[in-house]
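Enquirer: what follows is a protein structure lacking sequence information:
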């Protein structure tokens, strides 16, 4: 399981951190990977993605999520650009490995 944020650019996170002004343009999501599927869950903005509230989508387990790199790794989910903080990169790599994708 990992948290990601949908935003047009990673600069939105800096602006949100400094001012809070772009908080409402960012979608906060939690991604839960099971042996059967990948669940993308909508989370409240104030939780930063930590408290899922509803199911946004179910993806096939064979969906490749990575690779991701950098402080804020980028991936496309549900037709949107999502950003994943470095502390969750190992979880993305593990999910891809378990699905049979090489690193």
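Expert: Everything's here; your move. From a predicted model like this one, the values you see are computed outputs, not experimental measurements.
Enquirer: could you use CA atoms for every contact and neighbour count after this?
Expert: OK.
Enquirer: in the protein, what residue sits furthest out from the centroid?
Expert: residue 19 (22.3 Å; CA atoms, centre = their mean).
Enquirer: quick one: residue 90 from residue 51, how far?
Expert: Residue 90 sits 21 Å away from residue 51, going by CA to CA, to the nearest Å.
Enquirer: more neighbours, the two?
Expert: Ranked by neighbour count (other CA atoms under 10 Å), residue 90 and residue 51 place residue 51 first, with 17 against 13.
Enquirer: in addition, the following structure is provided for comparison:
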């Protein structure tokens, strides 16, 4: 099963009746560049987040420390009109979702897709 499909499946139990997922992507709380200083910083301080963008709201969900696919609990709920931002670089630092998150380049197209719906 593809990563995004697994994320959608795991997030489904947090949706309201009739709510649909428009975009889903992973983020983490610590920059990977800290690994250059010490690998232990990443292991001890990093946590994964799953961002679920629906037709009604944006959910920032707790995932875990070792795996990014579980969707354990909703940490934050934001209005659907919230613009996430224009990602760039290998690890983009996002501060519009209630905490500083680092989003890898592989998920930049998902961020852009979520913001494209708001623009219309």
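Expert: Nice, thanks for sending it over. Because the structure is predicted, anything quoted here is derived from the model rather than measured.
Enquirer: wait, residue 97 of the second structure touches residue 60, no?
Expert: Yes. Contact status for residue 97 of the second structure versus residue 60: in contact at 7.3 Å, counting by CA atoms under 8 Å.
Enquirer: of these two, who's got more company?
Expert: residue 60 (23 against 18).
Enquirer: counterpart of that one in the first structure?
Expert: In the first structure, the residue matched to residue 60 of the second structure (TM-score structural alignment) is residue 40.
Enquirer: host element of its match?
Expert: For residue 40 of the first structure, the host element (DSSP states H and E) is strand 37-43.
Enquirer: rewinding a little: skipping adjacent residues, who's closest to the match of residue 60 of the second structure in space?
Expert: In space, and not counting its chain neighbours, residue 40 of the first structure is closest to residue 31: 4.7 Å by CA to CA, 6 or more residues apart in numbering.
Enquirer: would you check how far apart the one you found and residue 14 of the first structure are?
Expert: To residue 14 of the first structure, residue 31 of the first structure is 22 Å away according to CA to CA.
Enquirer: in terms of neighbours, single out the busier of those two.
Expert: When residue 31 of the first structure and residue 14 are compared for neighbours, residue 31 comes out ahead with 21 against 12, by other CA under 10 Å.
Enquirer: where's the helix or strand hosting residue 13 of the first structure relative to the chain centroid, distance-wise?
Expert: Assessed by DSSP H and E, residue 13 of the first structure sits inside helix 11-19. Centroid separation for helix 11-19 of the first structure versus its chain: 17 Å, with CA atoms, centre = their mean, to the nearest Å.
Enquirer: how about it: buried residues?
Expert: For helix 11-19 of the first structure, the neighbour count (16 or more other CA atoms under 10 Å) marks 12-13 as buried.
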